[in-house]
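1. give me a model of this one.
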Amino acid sequence: MDYSDRRKSHRRRMLQGGKIVYGRSALLIDCMIRDLSEEGARLKVASARDVPDNIRLFNSGDNTVIDAEVVWRSPREVGIRFNGKVSPISESDDPKIRNLRFHD
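-> Next comes the predicted model:
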């Protein structure tokens, strides 16, 4: 099935490191951001079943975080829809989010 027809905005292909944040910001899953739009993203992960339904996505390219929900899964990828606005990690009320940094 071609999902591109259902998208409201164009997705940019990219290969950007990130982290899936969940569990009161205490748990992290490394990911690669493969596609990105204003409404959501496609993330490559080691195992999609390990990703909870509601997450925060940390984008290491611009040190931002955004709330999101998983809308589809394949074995090693998840599609997410954003549920808020992008915020710089430096402005977060959560000290664990403020201290996030991408490490290779």
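
2. contacts, neighbours, all on C-alpha from now
-> OK.

3. which SS state does the residue most central in space within the chain fall under?
-> By CA atoms, centre = their mean, the mean C-alpha position of the chain lies nearest to L57, the distance being 3.3 Å. In three-state terms, and counting by DSSP: H, G, I helix; E, B strand; the rest coil, L57 is strand.

4. here is the second sequence; please produce its structure so I can put it next to the first one:
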Amino acid sequence: MSMEQRRQPRLRVFLKGRIHFNNGSSSIDCLVRDMSSTGARLLLSETATLPEKFDLFIPQKERTFRAQLRWRREDGIGVTFDNGAESPETAPDLTMTTLLRRVGELEAENAALRRRLAQMMEAAALAI
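-> Next up is the predicted model:
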């Protein structure tokens, strides 16, 4: 979409983002490079097949936008935000549920890493 077709000019930004899809079960990191109240240009950290619609969470703005894929190029994708509205996932109860689930996942990962570190230290002590 050329600049002339946009309703709002996009500002150059450098924001970390996370794309969520498949009802929140899949996610991909991204970098938001241009953004307006109606859309954005994203650089993806992974090449993946994205659905036509997904949620874009931008931690620095503490907002999740419902995004629709408009174009795809080798260097990124362009999206528009559905009526500039936030995703329903930003409702406090859903956000808290998502955060609690993520905390549980991180605690389990932390415990697994501590076990692995203990095993490595034990093996190193035996090797001495």
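
5. returning to that earlier point: mind checking how far the residue nearest to the centre of structure 1 is from R6 of structure 1?
-> L57 of structure 1 sits 22 Å away from R6 of structure 1, going by CA to CA, to the nearest Å.

6. S4 of structure 1 belongs to a strand?
-> No - assessed by three-state DSSP, S4 of structure 1 does not belong to a strand; its assignment is helix.

7. number of residues surrounding it?
-> When counting by other CA atoms under 10 Å, one arrives at 10 neighbours for S4 of structure 1.

8. what ranges do the helices span in structure 2?
-> Counting by DSSP state H, one finds helices in structure 2 at the ranges 92-127.

9. what sits closest to T64 of structure 1 if chain neighbours are left out?
-> Spatial nearest neighbour of T64 of structure 1, excluding adjacent residues (CA to CA, 6 or more residues apart in numbering): P88 at 4.3 Å.

10. before we move on, the earlier item: residues touching the equivalent of the residue nearest to the centre of structure 1 over in structure 2, list them.
-> Matched by TM-score structural alignment, L57 of structure 1 corresponds to L56 in structure 2. Remark: with contacts taken as CA atoms under 8 Å, 6 or more residues apart in numbering, L56 of structure 2 is in contact with G17, R18, I19, H20, T64, F65, R66, A67.
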